[in-house]
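In: Here is the input, now give the coordinates:
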Amino acid sequence: MSRLARIRAEAAGAMRTFLRRRTAVFFTFFFPVVLIVIFAGLVRTQGGGGAGLFSEPTGYYLPAYLATVVLFTPLSRVGSEVARHREDNRFEKLSTTPLTRAEWLAAHALVNVALIVAASLLLVVALLLTGASFEFSPWLAFFVPVSSVLFCGVGAILGSLAEGQDGAIAASNGIALPLLFLSETFVQPALFPEWFRPLLDVSPLVYFSRGVRAATFPEAIEAAGSSGVVATNAAVTLGLAVVAFTVGAALIPWTE
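Out: Reported below is the predicted structural model:
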């Protein structure tokens, strides 16, 4: 069996497992839409260019809504899956097969990318229904899947180091929640203390937010002055994805 065939077989099994879990399907596809209904449909944004929460036009927050699936889905799913495989000694069994740890992680990353791309399309449609205005950019086809791989790698790291499945889920949520609000998503940088703003660069999600916003929100593109801001954040995101995937695959306990 070739490497591609092994990855395809593992990915097919992972996809079937996901589809059997109705709760996972709901939170992956419909929970982010509920957020849009609440914040973009009911709360509404002001679009006045102020410094308060939700003071920007709805299109400004496209990276924030996409981040709910780009960040939470791979962290929780891959983290809990690695921890579950550890507890059930599945990695020991897999180590006796031709499948490698990198191939296993690649298969699960592919499944997550497919799910996140589908969920992102649903989010875009939901935002358009609220009257949001933003530009469709080909950069979305880069940032969404590459960032998904990035957080699949981080999820694998958490699942490999956490004490059990509950610990992996707790660690995923403990990391994802702060990142969601400290990565120039829902909260504008101007709302943070001046001394704290340089620390935003530590978040891997911030490069996704900056890149997507510069590529899709007209005012952000104007402020940037060129597409260089998009390309720079894309390069950083790609580099982080390679590092996270490599480290995550290396830490998977293939044998105990």
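In: hey, let's count contacts and neighbours off CA atoms from now on
Out: OK.
In: Please identify the buried residues of stretch 157-168?
Out: Neighbour-count burial for stretch 157-168, counted by 16 or more other C-alpha atoms under 10 Å, picks out 157-162, 164-165, 167-168.
In: ends of that stretch, how far apart?
Out: Start-to-end span of stretch 157-168 (C-alpha to C-alpha, to the nearest Å) is 9 Å.
In: can you give me the helices for the stretch 1-150 of the chain?
Out: Assigned by DSSP state H, counting those that start in this stretch, the stretch 1-150 of the chain shows helices spanning 3-19, 22-29, 31-36, 62-87, 90-94, 101-129, 140-161.
In: Kindly reformat those helices as CSV containing distance to residue 229.
Out: Formatted as CSV, the helices of the stretch 1-150 of the chain follow (distance: least, C-alpha to C-alpha, whole Å):
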stretch, distance to residue 229
helix 3-19, 34
helix 22-29, 30
helix 31-36, 27
helix 62-87, 15
helix 90-94, 41
helix 101-129, 22
helix 140-161, 13
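In: Would you confirm that residue 74 contacts residue 152?
Out: Yes - Residue 74 lies in contact with residue 152 (C-alpha atoms under 8 Å); the separation is 4.8 Å.
In: Neighbour count for these two, which is higher?
Out: The residue with more neighbours, out of residue 74 and residue 152, is residue 152; 34 against 30, by other C-alpha atoms under 10 Å.
In: does that one really touch residue 75, like I thought?
Out: Yes - applying C-alpha under 8 Å, one finds residue 152 in contact with residue 75, separated by 5.9 Å.
In: Nearest residue to the middle of this structure?
Out: residue 70 (2.0 Å; C-alpha atoms, centre = their mean).
In: residues touching residue 198, list them.
Out: Residue 198 makes no contacts at all, as judged by C-alpha atoms under 8 Å, 6 or more residues apart in numbering.
In: run this one through as well so I can compare:
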Amino acid sequence: MNTLTLGASRVGYEVKTYFRQGDSVFFTFLFPVVMLSIFSVAFSESSFGPPGDEISAAAFYLPGMLAAGILLSGLQNLGVDIAMEKSDGTLKRFAGTPLPVVSYFIGKMGQVLVTGLMQAALLILVASVLFGVELPADPEKWLTFAWVFLLGVTTSAVLGIAVSGLPRSGKSATAVIIPIALVLQFISGVYLQFSMLPEWLQQVASVFPLKWMAQGMRSVFLPEAFEVLEQGESWNLAGVAIVCGIWLVVGLVLTRLTFRWIRKDS
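Out: Here you go, the predicted structure:
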């Protein structure tokens, strides 16, 4: 109980620290909102989808931006943040305190959950109010949104902790981790319609969780006519759960094997 209490108390601290860092707020919290606004305005005269079921640019890009926001909040934000804490000695100081590693992780993952929820709410609000996107009325759609979001946030957060060990220093963290997140967004159907990508690139993207998170979000917010544009002409929600679940386990194993309060070579 003490471990859980300490972890819960750190969630508030981590959220406050997050919003005090201007670069983190822009590049992980506001970036999907900015990109959604840019695409919605730039393609305001265009329509997307099969004949008879066309939708606006804002409606088309909303699911991808929601998935990208999950990735940025988890993998990119935590990867860079923890790498910086390793570099500036924060984790070394934690090693000399009674703070359990589990409590530290609870604080980080709680911060990702809170900021991810706020970001998703802001994206949906902007799309609905500013760009007139019609939101789903079926409760089952929102149930799908809930489990895809929670599974995606958890998976991205765990992978963020795992990749924080890649940079050799805090200064190189953004140069190492941001390109990974950026490439995944371009090949996973966030900025481009997934069916437009070469088949071999679709197969590569299908290995990683972002493609499946975006697909799960499209099943919630896009009309049923768009299902035929997906790989296998199906939303394949079972595949979303399986692939994200596999990456969650992979992230947990990598975190267990590689995470240290202090780098072995420090």
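In: before we move on, the earlier item: need the overlap of contacts for residue 74 and residue 152 of the first structure.
Out: Taking C-alpha under 8 Å, 6+ apart as the contact rule, residue 74 of the first structure and residue 152 both touch 109, 112.
In: quick revisit: next up, the contacts around the residue nearest to the centre of the first structure.
Out: 116, 144, 147-148, 151.
In: 6 Å - rerun?
Out: Contact analysis of residue 70 of the first structure by C-alpha atoms under 6 Å, 6 or more residues apart in numbering lists residue 148.
In: and residue 217 of the first structure, which of the helices of the stretch 1-150 of the first structure is closest to it?
Out: Counting by C-alpha to C-alpha, residue 217 of the first structure lies closest to helix 62-87 out of these; the figure is 8.4 Å.
In: and the closest one with helix 140-161, angle?
Out: Taking axes from the mean of the first three to the mean of the last three C-alpha atoms, to 10 degrees, one finds helix 62-87 of the first structure and helix 140-161 inclined to each other by 30 degrees.
In: Helix 62-87 of the first structure vs the second structure, average offset?
Out: Following superposition, helix 62-87 of the first structure is found to deviate from the second structure by 1.9 Å on average (mean C-alpha distance after the TM-score superposition for the first structure).
In: With residue 35 of the first structure as the reference, measure out to residue 210 of the first structure.
Out: Noted for residue 210 of the first structure: a distance of 21 Å to residue 35 of the first structure, by C-alpha to C-alpha.
In: nope, residue 124 of the first structure is what I was after
Out: 13 Å.
In: Now which residue in the second structure aligns to residue 180 of the first structure?
Out: In the second structure, the residue paired with residue 180 of the first structure is residue 185, using TM-score structural alignment.
In: Look at its match and tell me its secondary structure.
Out: The local conformation at residue 185 of the second structure, judged by DSSP: H, G, I helix; E, B strand; the rest coil, is helix.
In: Setting aside sequence-adjacent positions, which residue approaches it most closely?
Out: Of all residues not flanking residue 185 of the second structure in the chain, residue 68 sits nearest, at 6.6 Å (C-alpha to C-alpha, 6 or more residues apart in numbering).
In: burial count for the nearest residue to residue 122 of the second structure once chain neighbours are set aside?
Out: In space, and not counting its chain neighbours, residue 122 of the second structure is closest to residue 33: 7.6 Å by C-alpha to C-alpha, 6+ apart. Residue 33 of the second structure has 22 neighbouring residues, counting by other C-alpha under 10 Å.
In: gap between residue 33 of the second structure and residue 218 of the second structure?
Out: Relative to residue 218 of the second structure, residue 33 of the second structure is positioned 17 Å away (C-alpha to C-alpha).
In: Next, count neighbours for residue 81 of the second structure.
Out: 21.
In: Look up the closest residue to it, ignoring the ones flanking it.
Out: residue 164 (7.9 Å).
In: Can you tell me what that neighbour aligns to in the first structure?
Out: Aligned partner of residue 164 of the second structure by TM-score structural alignment: residue 159.
In: correct me, but that match touches residue 81?
Out: No - taking contacts as C-alpha atoms under 6 Å, residue 159 of the first structure lies outside contact range of residue 81: 7.3 Å.
In: ok, how many other residues are close to residue 193 of the first structure?
Out: Counted with other C-alpha under 10 Å, the neighbours of residue 193 of the first structure add up to 9.
In: quick one on the thing from earlier: so between residue 124 and residue 35 of the first structure, which is more surrounded?
Out: Higher neighbour count among residue 124 of the first structure and residue 35: residue 124, with 18 against 15, using other C-alpha under 10 Å.
In: Distance check, the residue nearest to that one when sequence neighbours are not counted against residue 245 of the first structure.
Out: Spatial nearest neighbour of residue 124 of the first structure, excluding adjacent residues (C-alpha to C-alpha, 6+ apart): residue 62 at 7.9 Å. In this structure, residue 62 of the first structure and residue 245 of the first structure are 26 Å apart, going by C-alpha to C-alpha.
In: And residue 56 of the first structure, by the same measure?
Out: When distance is defined by C-alpha to C-alpha, residue 56 of the first structure is 34 Å away from residue 245 of the first structure.
In: Between these two, tell me which one has more neighbours.
Out: Ranked by neighbour count (other C-alpha under 10 Å), residue 56 of the first structure and residue 245 place residue 245 first, with 24 against 19.
In: which one is residue 145 of the first structure nearest to, not counting chain neighbours?
Out: Closest residue in space to residue 145 of the first structure, ignoring its immediate chain neighbours: residue 113 at 5.4 Å, by C-alpha to C-alpha, 6+ apart.
In: show me the contacts for the residue nearest to residue 81 of the second structure.
Out: Neighbouring residues of residue 164 of the second structure by C-alpha under 6 Å, 6+ apart: 79, 82-83.
In: before we move on, what about residue 119 of the first structure?
Out: Residue 119 of the first structure neighbours (C-alpha under 6 Å, 6+ apart): residue 29.
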